[in-house]
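Colleague: this one's sequence-less:
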């Protein structure tokens, strides 16, 4: 898939720059040509010689290289690539991209390119979670920038959390997805997955029995058809697939905000098992059991209805909005009523009674309900259900233009 593809790789300044050396090797193994650009800060972590040796090409560093600039080299570099990749993408580089600054070779290339851009963020978790960075992330997503990661894990600073750069093979998968060339190439699909956790106090929460397996399988199917997938996941047992943009959330409110931030999109698939209710005022300390056996009263309020809110948007509504209906009785009737009530285009209904083994299992048996009627699918692996649904989505979006 990457044979003869031209990748312009911008290496930012961070300890994760060492992973970019392996990324170059992995890309070249797959037949891609890599043109490296090393920022001044990136040069503090990896050397131009090592980058150039692995890439088999000159390592560009200076915007005002007289030899290159006699022919406007920065314009040529930015246009000659098939894809621009920034790995690691530091908070500083992302801020420059969001603000439209062009103060060095890397940021000037990013401003001058007419190609798609994929970034692999890497920074301290506090920097990643900072409101300014999250504003920049929202801006970049709105501009159509593709993301690979970040993941969660232990960092060089000793802290643990989100902000860790995606592994080289994960970035390769994201690059391959960007070049997918399938029926969903150039399409953006948002998928929600997993449960949500609604806190009661710091140690207890309300949740649903969802592993996130079906949402992850669907995201893989969409990715394999060439879609750019934003995968908004609650705390699921099944890890997210490689090659998609992962946004991790805990609560329904966080999931709604993440979905809205991911728009515009061609399609939204709400496969998450969102908790219907949350505690109106979660305790800030663990609720203690009364020695007299008194049961604490929990004042519950309704969570936001993500599916209905997006399906009923007056402006910016995705062309296709798909919901899931996990039911234990009168499955089709409840699902058909849900589709009408929510205003979505399709509902994927399934029977999740304990006897079916579907909730948390590896198989699923679904009924796809649309305005035109219903399709009863046989019991299949969740991977196959994901692939079938992805193909149906591709067909619908193709028909929509």
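Modeller: Cool, got the structure. None of these values were measured; they are calculated from a predicted model. Numbering: from 1, shown residues only.
Colleague: Going by C-alpha atoms from here, please, whenever you check contacts or count neighbours.
Modeller: Fine.
Colleague: Setting aside sequence neighbours, what's the nearest residue to residue 13?
Modeller: residue 42 (3.6 Å; CA to CA, 6 or more residues apart in numbering).
Colleague: wait, the one you found sits on residue 10?
Modeller: No: with contact defined as CA atoms under 8 Å, residue 42 does not count as touching residue 10 (9.1 Å).
Colleague: Name the residue in the two with the higher neighbour count.
Modeller: Neighbour tally, residue 42 and residue 10, criterion other CA atoms under 10 Å: the higher count belongs to residue 10, 28 against 23.
Colleague: Quick check: which element contains the more buried one?
Modeller: Assigned by DSSP states H and E, residue 10 belongs to strand 6-11.
Colleague: quick one: contacts of that strand?
Modeller: Here strand 6-11 makes contact (CA atoms under 8 Å, 6 or more residues apart in numbering) with 17, 20, 32-39, 42, 77-78, 80-89, 106.
Colleague: Over to stretch 333-347?
Modeller: Here stretch 333-347 makes contact (CA under 8 Å, 6+ apart) with 307-308, 311-312, 320-325, 327, 348-349, 368-371.
Colleague: 10 Å instead, please
Modeller: Residues from elsewhere that reach stretch 333-347 (CA atoms under 10 Å, 6 or more residues apart in numbering): 268-271, 305-313, 319-328, 332, 348-350, 366-374.
Colleague: got the buried residues for that stretch?
Modeller: Buried residues in stretch 333-347, counting neighbours by 16 or more other CA atoms under 10 Å, are found at 335-336, 338-339, 342-347.
Colleague: Restricted to strands, list the residues you listed.
Modeller: If you go by DSSP state E, the buried residues of stretch 333-347 have 346-347 in strands.
Colleague: quick check, nearest of the buried residues of stretch 333-347 to residue 215?
Modeller: residue 347 (14.1 Å; CA to CA).
Colleague: in terms of contact, does residue 84 touch residue 112 like I think?
Modeller: No: counting by CA atoms under 10 Å, residue 84 does not reach residue 112; the two are 11.1 Å apart.
Colleague: Put this next to the first one:
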């Protein structure tokens, strides 16, 4: 059986140069068994023509909300009701802004506002547009509404800039769609009834009102873990340091800044948790004195005295009762040696080790290359994959170990 057999997907194509990729996306979704109903915005038709999508989807293509070929129905309502998923690829800054603010002025936006189906967006735009505070805020709002995102790639853009903003490849988007539907099946809700506590991102330790100590953690791994747990039926608490990522929908989100704030939040939620995954990169040291006013530059060197910060993971390992506790070890040398030591010293059940100097495994990347180590001495190295796929593999491993099965049964 084809992976998307019988699924009704409304594909919205908005007006960016990446619209040409939507033709290949339509073909691949159709080949996977979906019925694809394409909506082209007026701007999209400056780049691609309806006939292309009609030929690839074998379905009527919609371009104008005032064209009603069937008097028995209202087209945008019929599409909204029919959809199992509304997918917008490419999603421009303009259409993202419209949807975030409830503007419905064409066939695509009226359909999205009328649907009760899940909505997935694959943004594509100039790197500076993608990073603009207004676009970031609009994506955050859509995430809070429950929309999902397929992150754009990095590289040379059509405008000549190099950076993040390139539409994900059609194969990646199809993979995300297939994964979405598989997660909706009850058989994949294997964390139902579990409460999962996740920490993510960096911490900031203030030096004075202007300066702080932090690290390069982006929060992507922790957010992927929280989303995977949510999609598998868990009640999720995500305690996050400062990041630029949209807050995941459907989780209890606890924003923090310092190590102490994260420590307090973790200890508050620990007793009610079944699984604890501490992927945050917290500061090991913090300034001994936080100055009330900005420190002024002098003629000589500046000495900053640091003190040890609270060790959150060690305290979790000390306090845990029945919780399954997973730590992360981001290392640059002797990775497995340091990871095994941390696993033992902090009384963990499992640790996820990675070499952050390895290409595709560093902080801020969309992929990761990790090795899972358990307290029973098992070890499993995973190939390079998306952080979301790593998160699902991690939960496969955790559930196997909680059921007293070997790691090899899950991976």
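Modeller: Great, that's in hand. The structure presented is a predicted model; accordingly, all values stated were derived computationally and were not measured.
Colleague: Provide the TM-score value for the superposition.
Modeller: Comparison of the two superposed chains (TM-score structural alignment, normalised by the length of structure 1) gives a TM-score of 0.64, and 322 aligned residues with a CA RMSD of 4.7 Å.
Colleague: Need the overlap of contacts for residue 42 and residue 10 of structure 1.
Modeller: With CA under 10 Å, 6+ apart as the test, residue 42 of structure 1 and residue 10 both reach 61, 88.
Colleague: Tell me the residues of structure 1 aligned with stretch 37-46 of structure 2.
Modeller: With TM-score structural alignment applied, stretch 37-46 of structure 2 matches the range 35-44 in structure 1.
Colleague: How far away from the center of its chain is the matching stretch?
Modeller: Taking CA atoms, centre = their mean, to the nearest Å, one finds stretch 35-44 of structure 1 lying 26 Å from the centre of the chain it belongs to.
Colleague: cool, and stretch 14-33 of structure 2?
Modeller: Remark: stretch 14-33 of structure 2 is offset 22 Å from the chain centroid, using CA atoms, centre = their mean.
Colleague: Check stretch 121-138 of structure 2 too.
Modeller: Chain-centre distance of stretch 121-138 of structure 2: 15 Å, with CA atoms, centre = their mean.
Colleague: And stretch 82-91 of structure 2, by the same measure?
Modeller: Worked out by CA atoms, centre = their mean, stretch 82-91 of structure 2 lies 18 Å from the chain centre.
Colleague: Equivalent analysis for stretch 26-42 of structure 2, please.
Modeller: Counting by CA atoms, centre = their mean, stretch 26-42 of structure 2 comes out at 24 Å from the chain centroid.
Colleague: what's the nearest residue to whichever residue in structure 2 pairs up with residue 109 of structure 1 if we skip its chain neighbours?
Modeller: Counting by TM-score structural alignment, residue 109 of structure 1 corresponds to residue 111 in structure 2. Nearest residue to residue 111 of structure 2, sequence neighbours excluded (CA to CA, 6+ apart): residue 76, at 4.9 Å.
Colleague: Please say which position in structure 1 the one you found maps to.
Modeller: When structure 1 is aligned by TM-score structural alignment, the residue opposite residue 76 of structure 2 is residue 74.
Colleague: Repeat that for residue 87 of structure 2.
Modeller: Matched to structure 1 by TM-score structural alignment, residue 87 of structure 2 sits across from residue 85.
Colleague: Its match is in contact with residue 120, isn't it?
Modeller: Yes: counting by CA under 10 Å, residue 120 is a contact partner of residue 85 of structure 1 at 7.8 Å.
Colleague: any common contacting residues for the two?
Modeller: With contacts taken as CA under 10 Å, 6+ apart, residue 85 of structure 1 and residue 120 have 146-148, 171 as neighbours in common.
Colleague: which two from those end up farthest apart in space?
Modeller: 146 and 171 (10.9 Å).
Colleague: Quick check: neighbours shared by the two?
Modeller: 85, 118-120, 244.
Colleague: Out of these, the closest to residue 210 of structure 1 would be?
Modeller: Using CA to CA, those come closest to residue 210 of structure 1 at residue 244, 20.3 Å.
Colleague: coming back round to it: next up, the contacts around the match of residue 87 of structure 2.
Modeller: 7-11, 34, 36, 110, 116-120, 146-148, 171, 175 are the contacts of residue 85 of structure 1 under CA under 10 Å, 6+ apart.
Colleague: Check whether it sits in a helix, strand or coil.
Modeller: Of the three states, residue 85 of structure 1 takes strand under DSSP: H, G, I helix; E, B strand; the rest coil.
Colleague: how about the helices of structure 2, start to end?
Modeller: Per DSSP state H, structure 2 carries helices over the ranges 19-31, 50-57, 75-82, 93-100, 107-114, 127-130, 133-145, 170-184, 220-231, 259-269, 312-319, 335-345, 387-402.
Colleague: can you put these in JSON lines and add distance to residue 240 of structure 2?
Modeller: JSON lines is the format used below for the helices of structure 2 (distance: least, CA to CA, whole Å):
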{"stretch": "helix 19-31", "distance to residue 240 of structure 2": "34"}
{"stretch": "helix 50-57", "distance to residue 240 of structure 2": "42"}
{"stretch": "helix 75-82", "distance to residue 240 of structure 2": "35"}
{"stretch": "helix 93-100", "distance to residue 240 of structure 2": "23"}
{"stretch": "helix 107-114", "distance to residue 240 of structure 2": "30"}
{"stretch": "helix 127-130", "distance to residue 240 of structure 2": "22"}
{"stretch": "helix 133-145", "distance to residue 240 of structure 2": "15"}
{"stretch": "helix 170-184", "distance to residue 240 of structure 2": "24"}
{"stretch": "helix 220-231", "distance to residue 240 of structure 2": "8"}
{"stretch": "helix 259-269", "distance to residue 240 of structure 2": "8"}
{"stretch": "helix 312-319", "distance to residue 240 of structure 2": "14"}
{"stretch": "helix 335-345", "distance to residue 240 of structure 2": "22"}
{"stretch": "helix 387-402", "distance to residue 240 of structure 2": "17"}
